[in-house]
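> When you get a sec, could you give me coordinates for this:
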Amino acid sequence: MRVMVIVKATADSEAGLMPAPDLVAAMGRFNEDLAAAGLLLAGEGVQPSSKGVRIAFDGPARSLAQGPFFPSEDLLAGFWLWQVKDLDEAVAWARRCPNPMPGPSVIEIRPLYEEADFA
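Model prediction:
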């Protein structure tokens, strides 16, 4: 199964504060472990919502909103795509992850729909 592992944003990540070098190194080692285990399909950090836009849909109408967006804890700071055997394996790997933020942080794991889900 494929899962999206979402690193939730914090006030610091939304302010554009970059992680300390030791955290960057720890996350690099974690990513290397994921790759060596054959789980890592993709992974990236995203820039603060102040650099983004949202397009809202209501029937045929479209409206555009410039960031920043609030509350920050509802936003995305980064993600991985992992190929795992089940949700338990994803949880086990996520527990091994260094804290992705300098303070309190949250990682959310969401299974992706597969073609078989639509059959």
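
> okay, CA-based contacts and neighbour counts for the rest of this
Fine.

> For the protein, which segments count as helices?
Assigned by DSSP state H, the helices in the chain fall at 11-14, 21-36, 87-96.

> Please give the structure of this sequence too, so both can be compared:
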Amino acid sequence: MRFMLIVKANEETEAGVMPTEQELAEMGRFNEELVNAGIMLAGDGLQPSSAGARVTFSGGRPSVTDGPFTEAKELIAGYWVIDVKSRDEAIEWARRVPFQEGEIEVRKVFETEDFGEAATPEIREHEQRLRERIAEQRD
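Here you go, the predicted model:
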């Protein structure tokens, strides 16, 4: 099962405060643990919302709003995507993140089979082909 560990933003991350050398080293060691365990699929930090934009749809029409955005606690500062056996295992990994302060939200990623009958065999085959193409592009 894939899970996303979502690092919630705070005033410091939104102000663009960069991690210290020690924090980067600790994060590097944690990332290495995830890789060594064979569960890390992706993970990155995100720049502050001031460098971003939101695309909102209304009536099928997109509109763009440039950042920054308010309510830092509702924003994302980074993430990991891990592949583990259970929600409990994902939570255990989240508990090991080397943060002194902050919040990590643990969310299960939908798999094609989670959509039941709506995911017809044709849709499943299409999804599988796309995943294979993505993997080829990364090689």
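
> Let me see the TM-score of these two.
In this superposition the chains share a TM-score of 0.94, using TM-score structural alignment, normalised by the length of structure 1; 116 aligned residues with a C-alpha RMSD of 0.9 Å.

> before we move on, the earlier item: how about the helices of structure 1, which one is nearest Val106 of structure 1?
helix 87-96 (10.4 Å; C-alpha to C-alpha).

> Please tell me how far Arg29 of structure 2 sits from Leu5 of structure 2.
Between Arg29 of structure 2 and Leu5 of structure 2 the computed distance is 17 Å (C-alpha to C-alpha, to the nearest Å).

> The helices of structure 1: which one's closest to Met1 of structure 1?
helix 87-96 (8.1 Å).

> Can you list the buried residues in the closest one?
Along helix 87-96 of structure 1, these residues count as buried under the neighbour rule (16 or more other C-alpha atoms under 10 Å): 90, 93-94.

> Span of stretch 42-56 of structure 2 from start to end?
26 Å.

> So what touches that stretch?
13-16, 62-69, 75-82 (C-alpha atoms under 8 Å, 6 or more residues apart in numbering).

> Which of Arg29 and Leu5 of structure 2 has more residues huddled nearby?
Applying other C-alpha atoms under 10 Å to Arg29 of structure 2 and Leu5 shows that Leu5 carries more neighbours, namely 23 against 14.

> I'd like to know how far the residue of structure 1 positioned farthest from its centre sits from Ala42 of structure 1.
Note on structure 1: the largest C-alpha distance from the chain mean falls to Pro60, namely 30.2 Å (C-alpha atoms, centre = their mean). Note on Pro60 of structure 1: its distance to Ala42 of structure 1, by C-alpha to C-alpha, is 33 Å.
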